[in-house]
Structure formats: structure tokens, C-alpha cells
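[1] below are the sequence and a predicted model; questions follow.
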Amino acid sequence: MTVKLGIVMDPLESIKPRKDSTLAMMYAAQERGWRVFEIQQQGLFVNNNEVLARHREVRVSLDETAWFTTLNTTSTPLADFDLVLLRKDPPFDMEYVYTTYLLELAEKKGLLVLNRPSSVRDCNEKLYALQFPDCCPPHAVSRDPQILRDFYEEHQDVIFKPLDGMGGASIFRVGPGDKNLGVIIETLTGHGQRQAMVQRFIPEIEDGDTRILLIN
């Protein structure tokens, strides 16, 4: 029996096919003979305690100029899928939280959802790493501008980043004597209203990094 794979993700039109790992997963599933369905965040809804989705079945390719073709579009219960992958990119806002609630409702009724919605909700991409301090550079997290400034004064060459971003968005490297320090801290913290992270810069990052995706 053919496996039906649903993927909650950003619109296929908006991705960068050369480096999008979700597209690679879709292609790998398709090569195994699975049927692949794109589900956008706004397509999830509940009717009488049943979670449904408006989705489109697609055929994907590795052609960077035409990486998908829509086969059909319809709405069905999420329970019709064999499994659903949660691959929506940040920002992790309240709409993202609501998405995890809807998927969790479907999960409790027997649907296999990967990663678990509760885990995605609880494990912030930036803060979860702090549970493994031996793997982290010196760092600080605060909404207090003075605490962030003090860390910068100690280390001089640092990286500032938001807690809810991805893909390098709003990440700033600040070196010795940088005159933009104040405005960077103001922007990231919203004048002290949002938590932000600062880390000591690691020169080795210029050699690139390696990311491992585990699918079990």
C-alpha cells in the first residue's frame, strides 16, 4: 500500500531548492514510491474535533528552475495520512504554537507526527542548545541591554542573534569598537522588551559547519 506523506511547510513557491532540506526529504520519499502532499499552515483546521487539512499533492524534482508540479488540491482529515512532518520554518510566533496544538490533537488520535508537536513547542532552537553547555561557546541571554553590553565588553568579538529566527536572519557580528552596538541591541531586544542571545565569535565557523538530520 502506498504511503501518504503530509508535510506542514512554507509554500513550495517560496523555498530555495538548492539548499532546502524539506524538498530533499520530499524527493527521497517520492523515490520510494510514496505520495507527497504539501500542507501550508493556514490549511489546518478543526471541524467537530476532527483535524483536517487543505493540501495539494505534488511531484517534486531537483530542477532548480521548476522543482514541483501540483497534481491535485483538496481537503481531507489528517488521519488519512500515514504520517505528517512538521517542517514549517520560524518565526516561532503564536500561529506556530496554534499549529502545534492542532497537530497534537491529531497525534492523540493516532496520527504519527514528526517531530512531536510538543517537542517542537518546548525546544526552542536557540535555548535548547544551552542544555549541552560543553558544546556551546561562552554566551548570554537577556533582554537587559546592560547585560548584553557587559558580555560584549568582556569578549569584544561577538555574535548577536534573536531567539526565534532562522537562516541567518537578523544575526550581527560585532567587533571591537563597533559603533553600531547600541542600535543592534535596541533592535534585537525591542528596547528591552525581547530576549536576545549573544555568543563569543568562533573563528572556525569560517570553515563552514556540518548539520545532521536524523529521521527515524
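    Here it is on my side, so go on.
[2] C-alpha from now on. contacts and neighbour counts both.
    Will do.
[3] and the residue nearest the centre of the protein?
    residue 89 (3.5 Å; Cα atoms, centre = their mean).
[4] surely that residue meets residue 8?
    No: counting by Cα atoms under 8 Å, residue 8 is not a contact partner of residue 89; they are 9.6 Å apart.
[5] buried residues in the longest strand seen in the chain?
    For the chain, the strand with the greatest residue count under DSSP state E is strand 35-47. For strand 35-47, a neighbour-count test (16 or more other Cα atoms under 10 Å) marks 35, 36, 37, 38, 39, 40, 41, 44, 45 as buried.
[6] what about residue 76, distance to residue 52?
    6 Å (Cα to Cα, to the nearest Å).
[7] looking at those two, which is more packed in?
    residue 52 (20 against 12; other Cα atoms under 10 Å).
[8] try this one next to it:
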Amino acid sequence: MINKIVAIQGNHPSKLNPKTDTSVFLANEIQKKNYRIFYYDPKNLSIINSKVIAEGFFIKFNYSNKKFYKILKKQKLNLIRCKYVLIRQDPPFNLEYISSTFILETLKNKVKIINDPTAIRNISEKLYSAKYQRFMPNTIFTQNIMEIKNFFKKNKHVILKPIHSFSGNDIHLLNKFKLKFIQRLIKKHNYIMCQKYLPKISKGDKRVFLIDGRICGAISRVPKKGSYLSNMSKGATAKKTQLTKFEKNISKLIAKDLKGDQIFFAGIDFIDQKLNGDINVTSPTGLKTLFDISKVNLAKTFWKCLKA
């Protein structure tokens, strides 16, 4: 019999904000079904004698306590003992992230891993959107300076995003081509995504939650005054929202594609009815925020779809 254990590969709980964190929200929900939570950092993942071993700790989450978690027992765990493993660490999608997917891949035929480690390795969160460019603002993916210069001539106001960054980090709005600045950005990040700026971001974007190939909910995130970043970690405010027919159709298409590519849980974003090109599959967020503003509990949906 498989133990009722959920392992979470993530950043240390002391670095998490329980008011907004999706990993804590998912863990808190499955605890109600008498699952035990084992937590470990990806750097503490190993293959020993052909076994996938994680060094971490069993943990209990409790929203009503000032310290929202209690470490129960530190130990090494053979992950074959788990029913589920959640890959929940923050990007960047770097070599450590990639290496952890190779290690977990050896286990995935015996333990359910969300999202599938092969799938998240194959899907670049920004480059995956290239096949949906007809639904996006003008966008190019490049590290070619002349291509970027030409893009500025056509679009004037441009958002620059590193391909492998996350949470609104290293995103810049430029109103003119700045050669030295862009060269430094490329030197640091290699490929970048250049996208025509959409002024209506000031009214908020829409984050759509996709679970098991279906649209399950959405929130709007309004940047703080003077900002163009809609990430909650950058001070945005969440509001209830409804999807337009157009947004629903695009979301259904992407949800179907992602399920076909073995992605169970994802988040996609719209600005002014245009897909912004971030297909969040490595560690999607926002479920706790949705619950707080609407009482819709997608953690229940998540585990129900997994038949936990």
C-alpha cells in the first residue's frame, strides 16, 4: 500500500508568504484527508543505489497559527514511498531545475509527479507561446540587436522580458531603443522576449487557472499605481473577473494542448484580451488569492482531479 505522503519540492517554508502562497494552500487542503506533507529543497535531491532520496522534513501547516508551519521530523525519504510529488520551487529554469527533472523522471512511472518533470523540461514558459502569436501583441524572441532595433522602430513602446526569468523580475518598459542597456540585458540573460506594450495593463491583467485540461477560474491583478507589473509579488491587487468569449476560446485551446503535453496545472495571462505569452507551468500561483476574493477553492479541484 502506498503511504499517504505528498512530497513538495520547493523553497524553504520560511521564504513563503502564507497569505498568497499556492504550495501552502495545496498542502493545507490535502492535510485534511490525512496525508502527511514531506518538504525538501531541490538541492537535497539525490539518486542513491538507484533510489530517489530527498533530505528534508515532515511538516504541518496551520493558517491559524502566527507561525504557519511546524517542522515535525527531519529525515531522508525514499520518494517511492509517496503518493504524489509536487514540483513547486520558484524558477529560474536553470541547470539545477533541469537536473532535478532528470532525477524525478526516473520515478515518474511509480509516483504521480505534478507537473510531469519531462513536460516542464520540454516546455519553455515563454517560448511555448510562440505557436499562439496570432493571439498575442506583436512579439519577438531573440538576442539579435538589429532585430530588436527594428522591432522598436515599429512598436515604439516595448516590454523586454528575459526568456527564463519569473515573477516580474528583470522586466523593463523602454520608450526608445537603448543600445547599451539592451546589450547588458542580453549579456546577462541571452534570449529575451520583446513585446509591444499594452497601456491597458494599468487596468489589470487576467490570470486563468487551468487544471487537467479545463478552465477552472480566473482573477484580475491590477498593478500598483505607476507600475506596469501585475505580479502579486510586485504589489498588484487582485480583483474578481469574468473571461470574455474570446479569452475562453483561447484558454480552452491552450488547456487542451497543455494536457496533451502532460501538463496538469498551469496559469496563463491576458492583457486587454491578448495573451501575454507567459505559460506558467513550473510553479503556477494564485489559487490562495482566488479563494480569498471569491471563496472558490481550486485546491479541492486540484486534488479531486488527481483522485487524492
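    Cool, the structure landed. The structure displayed is predicted, hence computed values, not measured ones.
[9] what TM-score do we get after superposing?
    TM-score of the superposed chains, computed with TM-score structural alignment, normalised by the length of the first structure, equals 0.89; 211 aligned residues with a Cα RMSD of 2.0 Å.
[10] give me the nearest residue to residue 67 of the first structure, chain neighbours excluded.
    residue 61 (4.8 Å; Cα to Cα, 6 or more residues apart in numbering).
[11] tell me the contacts of the one you found?
    27, 67, 68 (Cα atoms under 8 Å, 6 or more residues apart in numbering).
[12] show me where the first structure has strands.
    Using DSSP E, strands in the first structure cover 4-9, 35-47, 50-60, 68-77, 83-86, 112-114, 139-142, 158-162, 172-174, 196-200.
[13] looking at those strands, which is nearest to residue 23 of the first structure?
    Among those, the nearest to residue 23 of the first structure by Cα to Cα is strand 50-60 (7.6 Å).
[14] hang on, the earlier thing: export the contacts of residue 61 of the first structure to CSV and tack on neighbour count and distance to residue 117 of the first structure?
    As requested, these are exported to CSV (neighbours: other Cα atoms under 10 Å; distance: Cα to Cα, whole Å):
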residue, neighbour count, distance to residue 117 of the first structure
27, 20, 23
67, 19, 28
68, 18, 27
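[15] what about the longest helix in the first structure?
    In the first structure, with assignment by DSSP state H, the single longest helix is helix 94-108.
[16] what is that one packed up against?
    Judged by 3 or more Cα pairs under 8 Å, 6 or more residues apart in numbering; DSSP states H and E, the packing partners of helix 94-108 of the first structure are strand 35-47, strand 50-60, helix 117-122.
[17] how much does the second one stray from the second structure?
    Superposed on the second structure, strand 50-60 of the first structure shows a mean distance of 1.1 Å to its aligned residues (mean Cα distance after the TM-score superposition for the first structure).
[18] does residue 105 of the second structure really touch residue 119, like I thought?
    No: using Cα under 8 Å, residue 105 of the second structure makes no contact with residue 119, being 9.9 Å away.
[19] neighbour count: those two, which is higher?
    residue 119 (20 against 17).
[20] distance of that one from residue 178 of the second structure?
    36 Å.
[21] ends of stretch 22-39 of the first structure, how far apart?
    First-to-last distance for stretch 22-39 of the first structure - Cα to Cα - comes to 12 Å.
[22] who's in contact with the most far-flung residue of the first structure relative to its centre?
    Within the first structure, the residue lying farthest from the chain centre (Cα atoms, centre = their mean) is residue 177, at 33.4 Å. Residues counted as contacts of residue 177 of the first structure (Cα under 8 Å, 6+ apart): none.
[23] rerun at 10 Å
    By Cα atoms under 10 Å, 6 or more residues apart in numbering, the contact list for residue 177 of the first structure reads 153, 156, 157.
[24] kindly report the same for residue 86 of the first structure.
    Contacts of residue 86 of the first structure by Cα under 10 Å, 6+ apart are 6-9, 22, 39, 41, 99-100, 103, 113-117, 120.
[25] ok, residue 40 of the second structure next?
    7-13, 54-58, 74-77, 89.
[26] which residue in the first structure lines up with it?
    Residue pairing (TM-score structural alignment): residue 40 of the second structure is matched to residue 39 of the first structure.
[27] map residue 246 of the second structure across to the first structure for me.
    So, by TM-score structural alignment, residue 246 of the second structure is left unmatched.
[28] now for the closest residue to residue 298 of the second structure other than its chain neighbours: which residues touch it?
    Leaving aside its sequence neighbours, residue 298 of the second structure sits nearest to residue 287 (Cα to Cα, 6+ apart; 6.3 Å). Contact partners of residue 287 of the second structure, counting by Cα under 10 Å, 6+ apart, are 20-23, 25-26, 209, 217-219, 267, 296-299.
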